[in-house]
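> Fold the following, please.
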Amino acid sequence: MQPVQMTPAERAALERLVEHARGDTGQSRRVADFLLAWWNAGQCGSYDLTTAWGVDDTIMDDMCVVFRLASRANSYPETLGCGPQFEAIVRAWRPKLVE
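As a prediction, this is how the structure comes out:
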């Protein structure tokens, strides 16, 4: 199976979310939880949709775009070339998983 190509809008939304997840705010944690549920829900935790109640509309718009991307790609983020970025999010928000 050929890897899915991200559209420019999908790539931009994902890059913005990864950048948000690098922060240390409540919204950053919520974005990290969302992204890590795609990375590995079993180890990193699933995503409670009510968590999205705590993010701004612009972040939610990006989350919707990335949710569609994840569903359309039918694969994990590392197959889209995002492994290092997601590994950094794991180190920041789930440090016990890398100890």
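
> CA atoms for contacts and neighbours, from now on please.
OK.

> just how off-centre is the longest helix seen in the chain within its chain?
The longest helix of the chain (DSSP state H) is helix 26-44. The gap between where helix 26-44 is centred and where its chain is centred comes out at 6 Å by CA atoms, centre = their mean, to the nearest Å.

> this one next, for a side-by-side:
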Amino acid sequence: MTAISIDVASAKVALDRLIDVARSDTGQSKRVANFLLAWWNGDDWGHFPIADLFGLDREVGLDIARIVGFLAAYPEAIYADQFGRREEIIALVHQWREVVSETT
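Model prediction:
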């Protein structure tokens, strides 16, 4: 059985790796982006189908498990911007979702 570290440092490293994967352009990237954007705001940017884990490399899946384990350990909501990664997540929204700009 593999132990998964879910401390702050491990979650930060996992998030960094996941963002790197999501920035590229593969089927795996799309699945990781789906996870990150569902965490960010699932109502607006979609949800993460759990079966998407089947299409990921083991280490990428374990990084998602690290994030989920980390989030489960805290009673309050924690988002990527609390790791200083807000701009990267916003960039993923623009990369992976159709964003309709508002005109004023």
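
> one step back: return the mean post-superposition distance for the longest helix of structure 1 against structure 2.
By mean CA distance after the TM-score superposition for structure 1, the fitted helix 26-44 of structure 1 averages 0.3 Å away from its aligned residues in structure 2.

> Could you list every helix and strand that that helix packs against?
Counting contacts by 3 or more CA pairs under 8 Å, 6 or more residues apart in numbering; DSSP states H and E, helix 26-44 of structure 1 packs against helix 8-21, helix 57-73, helix 83-93.

> Need those helices in a markdown table (columns: distance to residue 46 of structure 1 and mean neighbour count).
Conversion of those to a markdown table gives the following (distance: least, CA to CA, whole Å; neighbours: other CA atoms under 10 Å):
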| stretch | distance to residue 46 of structure 1 | mean neighbour count |
| --- | --- | --- |
| helix 8-21 | 16 | 18 |
| helix 57-73 | 14 | 16 |
| helix 83-93 | 14 | 17 |
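
> Residue 43 of structure 1: which of these is closest?
Each of these was checked against residue 43 of structure 1 via CA to CA, and the shortest separation belongs to helix 83-93, namely 10.2 Å.

> what about the closest residue to residue 37 of structure 1 other than its chain neighbours, neighbour count?
Excluding the flanking residues, the one nearest residue 37 of structure 1 by CA to CA, 6 or more residues apart in numbering is residue 46, at 5.0 Å. Residues near residue 46 of structure 1, counting by other CA atoms under 10 Å, number 15.
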